[in-house]
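K.L.:
output the structure for:
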Amino acid sequence: MFTGLVTDVGEVASIAPRGDLERIRIVCAYPAETIAPGASIACGGPCLTVVGKGKGDDGSWFEVDVGAETLARTNARSWQVGTRLNLERSLKIGDELGGHIVTGHIDGTAKIIDIEAFDGMKRFWIEAPPKLARFIAEKGSVALDGTSLTVNEVDGSRFSVLLIPHTLAVTSWHARQAGDMVNLEVDLMARYAARLVEAKVETTNEGALADVRRL
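P.N.:
Next comes the predicted model:
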């Protein structure tokens, strides 16, 4: 589990195809001795498992295997050497939950359609896939590229988020441009609330159908 509070920005150092997956090395500021093999690190949003670590001329690094499912569902398929990634290590019991509950399980990708810059801040307008847009509500939470953000406005399948100067400075968002695809994870509570409503409707419909059959 994660909070969506970015603790480092890593950089893709190498990508090695291995059948249906890719082994990716990411340079980071985390001390190598504190990175445990098998640990979970959110890399640009997706929760990935550490399969190797070490130190190099550029600092510490860790490696992750990115499978076919992750490549298909996220923007990891477009990562290249030099791509900057928002990083967050998994939540520990007792840590401050300053963002919102994030699983690192990406629902899909969304497109940046417009960026408004003012007073050192940037407002991003994002277009979500229709099947995911129903989970996004004004003043609700959303995780984009592993960053916990508050939804400002919603207009159909489009919504906006505002990034303050600090967030722009400590994440990869300062380099984002219109047309970029970002990893989207909808709020966990919104997903379960929608499923409960669907289940209630299904139960009501089944009950109504049973009543008709008895007539």
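
K.L.:
all contacts plus neighbour counts: C-alpha atoms, from now on.
P.N.:
Noted.

K.L.:
which SS class is the most centrally placed residue in the chain?
P.N.:
The chain has Gly45 as the residue nearest its centroid, 3.1 Å off, counting by CA atoms, centre = their mean. When classified by DSSP: H, G, I helix; E, B strand; the rest coil, Gly45 comes out as coil.

K.L.:
state the distance from the closest residue to it other than its chain neighbours to Asp155.
P.N.:
Nearest residue to Gly45 in three dimensions, chain neighbours excluded: Gly146, at 3.6 Å (CA to CA, 6 or more residues apart in numbering). Separation of Gly146 from Asp155 (CA to CA, to the nearest Å) stands at 23 Å.

K.L.:
just Glu202 next, same as before
P.N.:
28 Å.

K.L.:
okay, and Asn205 sits in which element?
P.N.:
helix 188-214 (DSSP states H and E).

K.L.:
now swap in Gly52 and tell me
P.N.:
Under the assignment here (DSSP H and E), Gly52 is part of strand 47-56.

K.L.:
related to what we said a few turns ago, hang on, the residue nearest to Gly45 packs against Val186?
P.N.:
No: counting by CA atoms under 8 Å, Gly146 stays clear of Val186, with 11.1 Å between them.

K.L.:
of these two, which one has the most company?
P.N.:
Gly146 (31 against 24; other CA atoms under 10 Å).

K.L.:
dump the residue contacts of that one.
P.N.:
4-6, 42-46, 86-88, 104, 183 (CA atoms under 8 Å, 6 or more residues apart in numbering).

K.L.:
got those residues as TSV, with distance to Leu196 columns?
P.N.:
Shown next, in TSV, are those (distance: CA to CA, whole Å):
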residue	distance to Leu196
Gly4	25
Leu5	28
Val6	31
Ala42	28
Cys43	30
Gly44	30
Gly45	26
Pro46	26
Asn86	32
Leu87	32
Glu88	30
Gly104	22
Asn183	25
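
K.L.:
could you also give me the structure for this next sequence, so I can compare it with the first?
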Amino acid sequence: MFTGIIAAVGHVTAIKHNEKDMTISVDSGSLDLSDVKLGDSIANNGVCLTVTSLSANGFDADVSYETIKRSGFSQIKTGFALNLEKAMQMNDRFGGHIVSGHVDGVGEITAITPLGSAVEYWIKAPDELAKYIAEKGSISIDGISLTTNEIDGAFFKLTIIPHTIAQTNMVNYAVGTQVNLEIDVIARYLERLMLGEKASQSTKNKNKSTMDLLARSGFLG
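P.N.:
Below is the predicted model:
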């Protein structure tokens, strides 16, 4: 479990491609690894990965086929910047929101506009994720806990302060950049809960029925 508060920015130093998955080596930058051991979890651009090897300057982690398919890791290359966060401890400050490290899809930055000292970013989410994104709700972008300020269909706007940009990989964002998205975990479980007894049935036709179910239950106007 993570909070979406980025501790450091690392970089991919090596990639070993296997038949369908891969192993990455990460220079962890300023991330404190003194309390990290093999098997621990570290979020890399919002993707929860298990540490399989440790060195003085970083760590190795395996990336499964499922993770590659669902995230921006499909386009990863040497030098790729990674937002890093160690798994939270029970006595940590909870400064962001609940982030599981399980990416739901990939979004694309469509516009970047300066706004005073801040910057506005418009991001296009996959159509199937749009229903989970709410104005003033929480969303994880490359592992960063952020708040949506405006919604327009599958597009949503973020207003980011200079500190967040400087301390994350957002400093490298440009129009067309693809980012990992994780929706608020509450929205994911609410949809499942609303299915009630139907949750045990086949999911082949779930996309057809979910919005009707929410409407009948009074959650949609």
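
K.L.:
need the TM-score between these chains.
P.N.:
Scored against TM-score structural alignment, normalised by the length of the first structure, the superposed chains reach a TM-score of 0.88; 200 aligned residues with a CA RMSD of 1.8 Å.

K.L.:
before we move on, back to that, counterpart of the residue nearest to Gly45 of the first structure in the second structure?
P.N.:
Using TM-score structural alignment, the equivalent of Gly146 of the first structure in the second structure is Gly143.

K.L.:
what of Ser78 of the first structure?
P.N.:
So, by TM-score structural alignment, Ser78 of the first structure is matched to Gln75.

K.L.:
equivalent analysis for Glu22 of the first structure, please.
P.N.:
So Glu22 of the first structure corresponds to Met22, using TM-score structural alignment.

K.L.:
run a quick neighbour tally on the residue in the second structure that Thr103 of the first structure lines up against.
P.N.:
Matched across to the second structure, Thr103 of the first structure falls on Ser100, judged by TM-score structural alignment. For Ser100 of the second structure, the neighbour count with other CA under 10 Å is 21.

K.L.:
okay, strands next: where are they in the second structure?
P.N.:
Counting by DSSP state E, the second structure has strands at residues 8-17, 22-27, 41-44, 47-54, 58-63, 81-86, 105-115, 118-124, 138-141, 144-147, 150-152, 155-160, 178-183.

K.L.:
mean per-residue distance, the third one versus the first structure.
P.N.:
When the first structure is superposed, strand 41-44 of the second structure averages 0.2 Å from its matched positions, counting by mean CA distance after the TM-score superposition for the first structure.

K.L.:
give the other helices and strands that that strand contacts.
P.N.:
Strand 41-44 of the second structure is packed against strand 47-54, strand 81-86, with contacts defined by 3 or more CA pairs under 8 Å, 6 or more residues apart in numbering; DSSP states H and E.

K.L.:
closest to Met194 of the second structure out of the ones you listed?
P.N.:
Each of those has some distance to Met194 of the second structure by CA to CA; the shortest is strand 47-54, at 27.2 Å.

K.L.:
my read is that His17 of the second structure contacts Asp62, right?
P.N.:
No: at 10.0 Å, His17 of the second structure does not count as touching Asp62 under the criterion of CA under 8 Å.

K.L.:
what touches both of the two?
P.N.:
Thr23.

K.L.:
quick one: distance of stretch 127-142 of the second structure to the chain centre.
P.N.:
Chain-centre distance of stretch 127-142 of the second structure: 11 Å, with CA atoms, centre = their mean, to the nearest Å.

K.L.:
for stretch 155-169 of the second structure, same thing?
P.N.:
That offset, for stretch 155-169 of the second structure, works out to 14 Å (CA atoms, centre = their mean).

K.L.:
how about it: buried residues?
P.N.:
Phe155, Phe156, Lys157, Leu158, Thr159, Ile160, Thr164, Thr168, Asn169 (16 or more other CA atoms under 10 Å).

K.L.:
same thing with stretch 13-30 of the second structure?
P.N.:
Thr13, Ala14, Ile15, Met22, Thr23, Ile24, Ser25, Val26, Asp27, Ser28, Gly29.

K.L.:
give me the residues contacting it.
P.N.:
Residues outside stretch 13-30 of the second structure that contact it (CA under 8 Å, 6+ apart) are 8-12, 57-65, 68, 77-79, 84.

K.L.:
tell me the contacts of the match of Thr103 of the first structure?
P.N.:
Contact analysis of Ser100 of the second structure by CA under 8 Å, 6+ apart lists Met1, Phe2, Cys48, Val185.

K.L.:
let's see 10 Å
P.N.:
Neighbouring residues of Ser100 of the second structure by CA atoms under 10 Å, 6 or more residues apart in numbering: 1-4, 43, 46-48, 87, 140, 143, 182-185.

K.L.:
of those residues, which is the nearest to Gly95 of the second structure?
P.N.:
Distances from Gly95 of the second structure to the contacts of Ser100 of the second structure, taken by CA to CA, are shortest for Thr3, at 6.6 Å.
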